[in-house]
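**Student:** Just the structure for this:
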Amino acid sequence: MPPPKLRRRPSLLAGAVGSICLGALLGAWAWTSTTNTQEVLAARHTIERGTVITAQDLERVRINADPALAPLPGSSYDDIVGQRAALDISAGTLLTAESTAEAVLPPSGMSVVGVALTPAQAPGVELRDGDRVRIVVTPGEGAAAPSGSPTFSEAEVVGSHVDQATGQLVVDLLVPHVDAAVLAARVATGNVALVLDSGER
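**Tutor:** Okay, here's the model as predicted:
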């Protein structure tokens, strides 16, 4: 007696093939999701500028890799603990290289004063952090030149950038705390010029 013929059920076969394909797709998605993420550092709660960062302030989180972002990797956890916050860091914010510093600016006893200068008030060479400069008081419009040596304030450059709206050069100057008010008052008049002194030590 011949053996019975097996019936092929197309619906079952199609279902099995579909399940295999779906499993493969889910596996590929899971693998891609894992490989396209990175572990980075984030603030567990708000960290105020100038405070020492502790282990309780940080947490490791995983985010999708994005070339537009440059957060600190989770592996830098031990290096960041003990540094100071260079700016206010809100809770949940990803930390970057600009978020921390070994020392706070300005340090104790010092102040930072900003001065906006036109091209005629500043030297043509590029200013760099650490440059020693003098802010010289100049005569106001229509005023005669001073007969004696002009008044000036000594300072150190700690930052500079060009204001895109005005085209002026904005320079951040580090000065002793006791001199900050006087320098700020002189700068506010607009009658000043910046002189770059020798960088030789």
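
**Student:** switch to C-alpha atoms for all contacts and neighbour counts from now on
**Tutor:** OK.

**Student:** wait, A155 sits on R132?
**Tutor:** Yes. If you go by C-alpha atoms under 8 Å, A155 and R132 touch, sitting 6.1 Å apart.

**Student:** out of those two, which sits in the more crowded spot?
**Tutor:** Using other C-alpha atoms under 10 Å as the criterion, A155 and R132 rank with A155 on top: 24 against 20.

**Student:** residues contacting that one?
**Tutor:** R132, V133, R134, I135, L173, L174, V175 (C-alpha atoms under 8 Å, 6 or more residues apart in numbering).

**Student:** Give me the nearest residue to the second one, chain neighbours excluded.
**Tutor:** Spatially, and ignoring its direct neighbours in sequence, V133 is nearest to L196 (4.5 Å; C-alpha to C-alpha, 6 or more residues apart in numbering).

**Student:** re earlier: adding secondary structure and distance to A101, write the contacts of A155 out as JSON lines.
**Tutor:** Formatted as JSON lines, the contacts of A155 follow (DSSP: H, G, I helix; E, B strand; the rest coil; distance: C-alpha to C-alpha, whole Å):
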{"residue": "R132", "secondary structure": "strand", "distance to A101": "22"}
{"residue": "V133", "secondary structure": "strand", "distance to A101": "24"}
{"residue": "R134", "secondary structure": "strand", "distance to A101": "27"}
{"residue": "I135", "secondary structure": "strand", "distance to A101": "28"}
{"residue": "L173", "secondary structure": "strand", "distance to A101": "18"}
{"residue": "L174", "secondary structure": "strand", "distance to A101": "17"}
{"residue": "V175", "secondary structure": "strand", "distance to A101": "20"}
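
**Student:** Please provide the structure for the following sequence as well, for comparison with the first:
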Amino acid sequence: MLLITTCALAGIALVQSVDDRAQVLVVARDVPLGQVVVEEDLALAQISADPAVATVAADQADAVVGQTATTPLVTGELVTMSKLDSAPLPEPGHQLVAIALRPSQLPAQGLRTGDVVQVVSTPGEGGEVPTQLPPSVAATVLRVGEPDMDGITVVDVQTPETDGAVLAARVATGRIALVVEAPGGGA
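**Tutor:** Down below sits the predicted model:
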């Protein structure tokens, strides 16, 4: 009798949990940071989620299409508004600069989207140590790529448009290092 009652209660709970499923948006294909989300980037999924889990209801797709991805969106993950913004990247008045860095030019803790950094000019290997502060450009990390076969990591940074060309010229020399000022954009 106890076994029958337990099975019946488990069956009722299962049916109720299926009824509590909601249709939400998921990422249908990878969306790189800074790319505008289009309808083909979205898919629907039925989930039963805790209310504390951030989701976007399927009927809110129009609010997502046209938004800019503020972090890379990976296929299969739940769509959340915290990873989207209506402003394009780079922000108005800013420029996007790609920096290819060797492991020795990066902090050991790594970099994250939102890190505020100084890109500092260095004298290069065997160069003299400067007696004055070397030139630097402030930037915000937008994306950190995966290291390639040679260990080179490409980091996309956003900098004021007045500094973009200067930074690109310094990056081209390869004689730079990154100094993290505010991890994750914190103060």
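
**Student:** tm score of chain vs chain?
**Tutor:** Once superposed, chain against chain, the TM-score is 0.58 (TM-score structural alignment, normalised by the length of the second structure); 133 aligned residues with a C-alpha RMSD of 3.4 Å.

**Student:** For the contacts of A155 of the first structure, give me CSV that also has distance to A116 of the first structure.
**Tutor:** Below are the contacts of A155 of the first structure laid out as CSV (distance: C-alpha to C-alpha, whole Å):
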residue, distance to A116 of the first structure
R132, 17
V133, 14
R134, 14
I135, 12
L173, 11
L174, 15
V175, 16
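
**Student:** which among the residues you listed end up buried?
**Tutor:** R132, V133, R134, I135, L173, L174, V175 (16 or more other C-alpha atoms under 10 Å).

**Student:** What is the aligned counterpart of the residue nearest to V133 of the first structure in the second structure?
**Tutor:** Alignment note (TM-score structural alignment): L196 of the first structure maps to V180 of the second structure.

**Student:** Quick check: that match is in a strand.
**Tutor:** Yes. The assignment for V180 of the second structure by DSSP: H, G, I helix; E, B strand; the rest coil puts it in a strand.

**Student:** ok, now which ones touch it?
**Tutor:** P107, D115, V116, V117, Q118.

**Student:** from the residues you listed, which single one is nearest D41 of the second structure?
**Tutor:** Within the contacts of V180 of the second structure, proximity to D41 of the second structure (C-alpha to C-alpha) peaks at D115, which comes in at 27.0 Å.

**Student:** which part of the first structure lines up with stretch 90-97 of the second structure?
**Tutor:** So stretch 90-97 of the second structure sits over residues 106-113 in the first structure, by TM-score structural alignment.

**Student:** Then stretch 113-129 of the second structure?
**Tutor:** The alignment of stretch 113-129 of the second structure onto the first structure (TM-score structural alignment) spans residues 129-145.

**Student:** list the buried ones in the matching stretch?
**Tutor:** D131, R132, V133, R134, I135, V136, V137, T138.

**Student:** Wait, the fifth one touches V157, no?
**Tutor:** No. In terms of C-alpha under 8 Å, I135 of the first structure does not count as a neighbour of V157; the distance is 11.1 Å.

**Student:** just how off-centre is the strand ranked longest in the first structure within its chain?
**Tutor:** The single longest strand within the first structure, with elements called by DSSP state E, is strand 152-162. Taking C-alpha atoms, centre = their mean, to the nearest Å, one finds strand 152-162 of the first structure lying 20 Å from the centre of the chain it belongs to.

**Student:** and the residue nearest to V133 of the first structure, how far is that from W31 of the first structure?
**Tutor:** 57 Å (C-alpha to C-alpha, to the nearest Å).
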